[in-house]
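Engineer: output the structure for:
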Amino acid sequence: MSGNAGQGLLAAIAGRAARVGVIGLGYVGLPLAVAAAEAGFPVTGFDIDPGKIARLAAGSSYIDAVPSAALAAVRGRLSATGDFSRLADCQVIVICVPTPLDQQRAPDLSFVTDTTRTIAAHVRPGTLVVLESTTWPGTTEEVLAPILKTSGLVPGEDLFLAFSPEREDPGNAAFTTRTIPKVVAGTGAVAGDLAEAFYGAVVARVVRVHDTRTAEAVKITENIFRAVNIALVNELKLVYDAMGIDVWEVIEAAATKPFGFMPFYPGPGLGGHCIPIDPFYLTWKAREYEVPTRFIELAGEINTAMPHHVVARLREVVDAASGRGLKGGEILLVGVAYKKNVADMRESPAMKLMQLLEEAGAKVAFIDPHVPEIPPMREYGQYEKRTALDPAELAPGRFMAVLIATDHDGVDYAGLLELGCPVIDTRNAIARRGLPLTHVVKA
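Structural biologist: Have a look, this model is predicted:
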């Protein structure tokens, strides 16, 4: 470690005296803020949503992974604010803001760049700035560093920049922010040392790589791996369905092989902030190097087409059962969150299913034990504030079909079968619970 600023910050981190600022208090930022406070750091969380600030001030969590009891345990060490001038009080600043795609599926870094400009306006000497938002390799050095230089501070001397990709998995009870290994890298050795020291104080294991481009590539590779393999089983589902073979049974049997196979499962499309989006950050950047990304783009095409396949299959089933189309009938959509047992709506394929069904003339009602009301979303604004049915409102004869989009555990699947209409199951939820498949079609 060289330089007075770096040495001083390293000592402050070691003594838990460095104030940590976490920008963006969503599914990534809030768990990190709580974990840092649990590790003994004073933490200030920043967010532009006054509703989140108010709830945190009241000790009420809005993230499943952070129970309100965890907030109570760090009261006094964790506070939240919308006053970004208080970044001047922070010696470690972590950026946890969204990195979506625009309408042309190109990276939208506006949240990152706007946040970095705000940091540059308030940052003080001897500060470590870490980006956690997933992005294309080179972003930290090519986008953040030039903006931070406008502060008048010299990166590597009195301002330190690093990248450490978030690895949150909403709904996964086996791993928490503290137990998931953290990949880190700095723009220079001093920044890398500082990032390693900070995260080493917060999480159980730190994996350091030699530069930020590598760290950025690590995260994007993880998500491409999942996207490509999910696309593969989605394609296999179509092939095996045409052959009269149950792809779920195939995967479960193949998974008994103790080596050389990792099970992935088909579904109605991809959801969550990472897997449907992050691969396209690399395909976009690869064009700069004139390198094709055919595998990634094909996987994206397959996964994007899955909601259309599900609706087409549902239409076939309804036509066979009643001889009528979808127009005017009511469909019960089961689960609107993007994955089971969470309230996370980001990029949920259920919303695309709802849109396609209503465009076909159907009426769509939904149940979801985790989503009583559809929240504001970047897309599908027409569904904001639409409320879930009370399970007591479900009655035989009301619905043309039931479409299971998300297999939450807190759903009465036996009750769905009692509605007496076809059940289109995109998650194998009925079979996995050992229920009869008389009216069930896997799609």
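Engineer: hey, let's count contacts and neighbours off CA atoms from now on
Structural biologist: Will do.
Engineer: ok, the residue sitting furthest away from the middle of the chain to residue 417 distance?
Structural biologist: Ranked by distance from the centre of the chain (CA atoms, centre = their mean), the top residue is residue 323, with 40.0 Å. From residue 323 across to residue 417, the span is 21 Å (CA to CA, to the nearest Å).
Engineer: next one: residue 90
Structural biologist: Distance of residue 90 to residue 417, computed by CA to CA: 55 Å.
Engineer: look at those two and report which has more neighbours.
Structural biologist: Neighbour comparison, residue 90 and residue 417: the larger count goes to residue 90, with 23 against 20 (by other CA atoms under 10 Å).
Engineer: list the contacts of the nearest residue to the more buried one once chain neighbours are set aside.
Structural biologist: Excluding its sequence neighbours, the residue lying closest to residue 90 (CA to CA, 6 or more residues apart in numbering) is residue 19, at 4.8 Å. Contact partners of residue 19, counting by CA atoms under 8 Å, 6 or more residues apart in numbering, are 41, 42, 43, 44, 89, 90, 91, 92.
Engineer: can you rerun that using 6 Å?
Structural biologist: Remark: with contacts taken as CA atoms under 6 Å, 6 or more residues apart in numbering, residue 19 is in contact with 42, 43, 90, 91.
Engineer: so the last one sits against residue 127, correct?
Structural biologist: In this case it means residue 91. Yes: between residue 91 and residue 127 a contact is recorded at 4.4 Å, counting by CA atoms under 6 Å.
Engineer: these two: who's more crowded?
Structural biologist: Higher neighbour count among residue 91 and residue 127: residue 127, with 28 against 22, using other CA under 10 Å.
Engineer: if I look at that one, how far off is residue 194?
Structural biologist: Per CA to CA, residue 127 is found 10 Å from residue 194.
Engineer: what does residue 151 give?
Structural biologist: For residue 151, the distance to residue 194 equals 20 Å [CA to CA].
Engineer: show me the contacts for residue 403.
Structural biologist: Contacts for residue 403 were tallied using CA under 6 Å, 6+ apart; they are 333, 334, 423, 424.
Engineer: I'd like the structure of this one too, to check against the first:
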Amino acid sequence: MAAPSVADSIGRIARRDYRVAIIGLGYVGLPLALTACAAGFPVLGLDINPDRVALLNRGESGFRHIADARVRAARASDRFVASLDFAGLADADAILICVPTPLTRHREPDLGFVADTARAVRPHLRPGHLVVLESTTWPGTTDEVVRPILEAGGLRSGVDFHLAYSPEREDPGNASHGTATIPKVVGGDGTDALRLAQALYDALVVATVPVSSPAVAEAVKLTENIFRAVNVALVNELKVVYQAMGIDVWEVIEAAKTKPFGYMPFYPGPGLGGHCIPIDPFYLTWKAREYGITTRFIELAGQINTAMPGYVVDRLAEALDRSAGRGLRGARILMVGLAYKKNVDDLRESPALTLIERLTARGAAVDFHDPHIPVILPTREHAVLAGRRSVPLSPEGVAAYDAVLIAADHDAVDYAALAAAARLVVDTRNACGRAGVSGPHIVKA
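Structural biologist: As a prediction, the model looks like this:
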């Protein structure tokens, strides 16, 4: 079967007569699927989790920051269906891959999901298909990993099908920027692949940013996340230094950001979390070794950020000793906020999980309250915590704990009331400061 011309495919995109398949219906794939559906495209969503597929087909998102109403609207339009059956790829025109790219236990890239997905796509690949990888990865993955797997079926990229890379830029819980309002970087394996991918994303988002190759697009994504990881490490280190000097780093940042040029505010915390910032920099450090290069700056930033939970635990131990003359062993600690950042129900790489384990190892009894996470689900790194449930907040309940540790600053928590009831508050997010609450029993960490 001859491949349709790129011009014909672009015309079909303009007419919305172009079928989009999205593999992976998580934090990245689902918003993309809903955006494509809202833009008028028929969308097939594929996932290997039957519970997830059933949930979506019932009209439920499963994520706090994605309204069920968006899923219901997509289902009601008859343009969106979730499925376990990859055979449906044969009827799609574009295949967008949005699967996880975690690290191994040895902090090396794990492209197992990407490779498995490419192998699942291969039997259904046909001439004219557009295949786009969106998963964050090291520069060269699209060409060196995905392309050979797809071409093993006999079709050739740039001749029979079109291959591109366009990094996801999702920020769960961001009320100002959603999928459709965030520009998309696109790099294609050849001019035709770039034209076709750009035409599709032009129909989905506010603007596209074409670059010369998939490797450049892959490098763009890593650069964005490394920039953030390095700057967070900087303010985390400043936090430690200024604390020793008796200076409030949050006050420093608030004053510094009044400068209208040459400065961008970043904020310290108990460690890095989420699906990008703690992981992506190590994809580049791993790839750089192939070229005999050591990424010292990036690796140092990783060391600083990884050390933050230990710093917080030490600050909590010191505060307990000063305020109550006791150590962590036998202390009752209430952790407020379990998610990796405010106002989401996302536990991926959350430093709060590490904090619980470290406090428990030092003899403390730890409960948690998170208005968005009723129970801790199993995770690869913190399986021992699975099943723990959020406890309710009440003045009497809070007062029974030796200390409250604020790890995520959800808006749904009344920090003034929390501080009024608590014997000791160790605040890693300046939540009490922003609520206008201060006092000798409130310690910033």
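Engineer: give me the TM-score for this pair.
Structural biologist: Here the superposed chains carry a TM-score of 0.97, computed using TM-score structural alignment, normalised by the length of structure 1; 442 aligned residues with a CA RMSD of 1.4 Å.
Engineer: please flag which of the contacts of residue 19 of structure 1 sit within strands.
Structural biologist: Judged by DSSP state E, strands contain the following of these: residue 43.
Engineer: which SSE is the residue nearest the centre of structure 2 in?
Structural biologist: By CA atoms, centre = their mean, structure 2 has its centre lying nearest to residue 275, at 3.2 Å. Using DSSP states H and E, residue 275 of structure 2 sits in no helix or strand.
Engineer: can you tell me the helix or strand for the residue lying closest to it once chain neighbours are set aside?
Structural biologist: Spatial nearest neighbour of residue 275 of structure 2, excluding adjacent residues (CA to CA, 6+ apart): residue 348 at 6.0 Å. Residue 348 of structure 2 belongs to no helix or strand when assigned by DSSP H and E.
Engineer: now for residue 348 of structure 2: what does it line up with in structure 1?
Structural biologist: Using TM-score structural alignment as the criterion, residue 348 of structure 2 maps onto residue 346 of structure 1.
Engineer: check the alignment and tell me where the residue farthest from the centre of structure 1 lands in structure 2.
Structural biologist: Structural alignment (TM-score structural alignment) places residue 323 of structure 1 against residue 325 in structure 2.
Engineer: what does residue 206 of structure 1 give?
Structural biologist: Aligning on TM-score structural alignment places residue 206 of structure 1 opposite residue 208 in structure 2.
Engineer: could you verify my assumption that that match touches residue 180?
Structural biologist: No: checked against CA under 6 Å, the pair residue 208 of structure 2 and residue 180 is beyond contact range at 10.8 Å.
Engineer: which one in structure 2 is aligned with residue 256 of structure 1?
Structural biologist: Residue 256 of structure 1 maps onto residue 258 in structure 2 when the alignment is built from TM-score structural alignment.
Engineer: next one: its match relative to residue 212 of structure 2, how far apart?
Structural biologist: Per CA to CA, residue 258 of structure 2 is found 37 Å from residue 212 of structure 2.
Engineer: neighbour count winner among the two?
Structural biologist: residue 212 (14 against 11).
Engineer: identify the residues contacting the more buried one.
Structural biologist: Applying CA under 6 Å, 6+ apart, we find residue 212 of structure 2 in contact with residue 187.
Engineer: before we move on, what about residue 224 of structure 1?
Structural biologist: Contacts were defined as CA under 6 Å, 6+ apart; by that measure residue 224 of structure 1 touches residue 279.
Engineer: show me what it aligns to in structure 2.
Structural biologist: In structure 2, residue 224 of structure 1 lines up with residue 226, judged by TM-score structural alignment.
Engineer: looks to me like that match is in a helix.
Structural biologist: Yes: according to DSSP: H, G, I helix; E, B strand; the rest coil, residue 226 of structure 2 belongs to a helix.
Engineer: what's the spacing between it and residue 280 of structure 2?
Structural biologist: 7 Å.
Engineer: could you do residue 263 of structure 2 as well?
Structural biologist: Distance from residue 263 of structure 2 to residue 280 of structure 2, by CA to CA: 24 Å.
Engineer: pick out whichever of the two has more residues nearby.
Structural biologist: Neighbour totals were compared for residue 263 of structure 2 and residue 280, and residue 280 leads with 24 against 11 (other CA under 10 Å).
Engineer: so what's the corresponding residue of structure 1 for that one closest to, chain neighbours aside?
Structural biologist: Matched to structure 1 by TM-score structural alignment, residue 280 of structure 2 sits across from residue 278. Take residue 278 of structure 1 and drop its neighbours on the chain: the residue closest to it by CA to CA, 6+ apart is residue 220, 6.1 Å away.
Engineer: burial measure for the one you found, as a count.
Structural biologist: Residue 220 of structure 1 is flanked by 24 other residues according to other CA under 10 Å.
Engineer: before we move on, what about residue 402 of structure 2?
Structural biologist: Residues near residue 402 of structure 2, counting by other CA under 10 Å, number 21.
Engineer: give the contact list for it.
Structural biologist: Residue 402 of structure 2 makes contact with 332, 333 under the criterion CA under 6 Å, 6+ apart.
Engineer: need the counterpart of it in structure 1.
Structural biologist: Per TM-score structural alignment, residue 402 of structure 2 is aligned with residue 400.
Engineer: how close does its match get to residue 323 of structure 1?
Structural biologist: Residue 400 of structure 1 is 11 Å from residue 323 of structure 1, where distance means CA to CA.
Engineer: that older thread, separation between the match of residue 256 of structure 1 and residue 76 of structure 2?
Structural biologist: As for residue 258 of structure 2, its distance to residue 76 of structure 2 is 48 Å (criterion: CA to CA).
Engineer: report how many residues lie close to the closest residue to the match of residue 206 of structure 1 other than its chain neighbours.
Structural biologist: Leaving aside its sequence neighbours, residue 208 of structure 2 sits nearest to residue 184 (CA to CA, 6+ apart; 4.6 Å). For residue 184 of structure 2, the count of nearby residues is 23 (other CA under 10 Å).
Engineer: same check on residue 51 of structure 1?
Structural biologist: Residue 51 of structure 1 has 10 neighbours, counted by other CA under 10 Å.
Engineer: specify the local secondary structure of residue 366 of structure 1.
Structural biologist: Assignment for residue 366 of structure 1 (three-state DSSP): strand.
Engineer: what do we get in structure 2 for it?
Structural biologist: Using TM-score structural alignment, residue 366 of structure 1 pairs with residue 368 in structure 2.
Engineer: can you get me a residue count around that match?
Structural biologist: For residue 368 of structure 2, the neighbour count with other CA under 10 Å is 25.
Engineer: and the nearest residue to it once chain neighbours are set aside, how many neighbours?
Structural biologist: Distances taken as CA to CA, 6+ apart place residue 335 nearest to residue 368 of structure 2, at 4.5 Å, with adjacent residues excluded. For residue 335 of structure 2, the neighbour count with other CA under 10 Å is 24.
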